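Undergrad: build me a model from this:
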Amino acid sequence: MTVLSACGGESRPTDRESLVVPGELLSSAAARQRGSELFARHCALCHGERADGQGVRRNLSARAVDFTDPYWRDSVTPRDVYLVIRDGKRGTPMPAWRILTPEQTWDLTAFVLGVSADPP
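TA: All right, here's what the predicted structure looks like:
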């Protein structure tokens, strides 16, 4: 079963409306810490160590999202972020991270949504 999950073979909701947002997890300091560790391992190369979009793509036309930008934070929902992490973003270099479990994806969502709320 683990192999199927790691390869994206596990059944997951595809309809954005059926995806249940775990509000308690998004506000959890523990979830944000786990998300921070996942971010450092999987996302910082492109999005920058401080999640500010200053990774390896900073000087290219298809720049990585700056998660510290409050405007970005106000323009997305937790569901949007989860689905982009899980499925990638068509037409951009953002890959699908289907190797992450749903809980890990929510942890990462909690982290990136919290970055713009943190004081500099």
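Undergrad: going forward, measure contacts between C-alpha atoms and count neighbours the same way
TA: OK.
Undergrad: so what touches the host helix or strand of residue 30?
TA: Using DSSP states H and E, the element containing residue 30 is helix 29-42. Helix 29-42 has contacts (Cα atoms under 8 Å, 6 or more residues apart in numbering) with 25-26, 49, 104-112, 114.
Undergrad: right, and the helix or strand after that helix?
TA: Scanning the chain past helix 29-42 towards its C-terminal end, the next helix or strand to appear is helix 44-47 (assignment: DSSP H and E).
Undergrad: would you do the same for the sequence below? I want to compare the two.
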Amino acid sequence: MPIITINLPAAIWENNGTLNDYTCLDSLKNKYGVYIFKNLARKEVLYIGEARSQTLKDRITQNFTEKDTGGTFRNSFMTQKKNFGDFKSLLENTQLIAITMEPNMLIRALESVLIHTQNPTYNTDK
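TA: Next comes the predicted model:
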């Protein structure tokens, strides 16, 4: 199970109405597995998710667009009456850790174990 670690750059966000820049996530194309958002400043695991039917890159990028309904991490954050600007601020010092594996049911099992042991702040299915 290879592990890919990416420090999320500020450049990922839209600038002047242009599209988000996801080139920092290119190493996750055509890969499946479990991903972890970790705030480096607070040393806090924010969210753990899985990508079984979508690639890691596709699944993760859903969290970076305000109007995309597939971003479970972002949606959990927003239900606490916060706005998208607050979400972007939270991710400014965040590391993305991806554990890549073949698309099968072991992905869900690994996600469950990690959620149970890491107790991420924004997973609602703990």
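Undergrad: let me see the TM-score of these two.
TA: TM-score for the superposed pair, counting by TM-score structural alignment, normalised by the length of the first structure: 0.33. Supporting figures: 78 aligned residues with a Cα RMSD of 5.2 Å.
Undergrad: still on that earlier bit, now the helix holding residue 30 of the first structure: buried residues?
TA: Residues 31, 32, 34, 35, 36, 38, 39 are the ones in helix 29-42 of the first structure that count as buried (16 or more other Cα atoms under 10 Å).
Undergrad: give me the subset of the contacts of helix 29-42 of the first structure lying in helices.
TA: Here DSSP state H is the test, and the contacts of helix 29-42 of the first structure give 25, 26, 104, 105, 106, 107, 108, 109, 110, 111, 112, 114 as lying in helices.
Undergrad: let me have those residues in CSV, adding neighbour count and distance to residue 79 of the first structure as columns.
TA: What follows is these, written out as CSV (neighbours: other Cα atoms under 10 Å; distance: Cα to Cα, whole Å):
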residue, neighbour count, distance to residue 79 of the first structure
25, 16, 13
26, 20, 11
104, 16, 14
105, 22, 11
106, 28, 9
107, 28, 13
108, 28, 12
109, 27, 9
110, 28, 11
111, 27, 14
112, 22, 12
114, 17, 14
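Undergrad: could I get the contacting residues of residue 109 of the second structure?
TA: Residue 109 of the second structure sits in contact with no residue, where contact means Cα under 8 Å, 6+ apart.
Undergrad: right, I'll leave it there.
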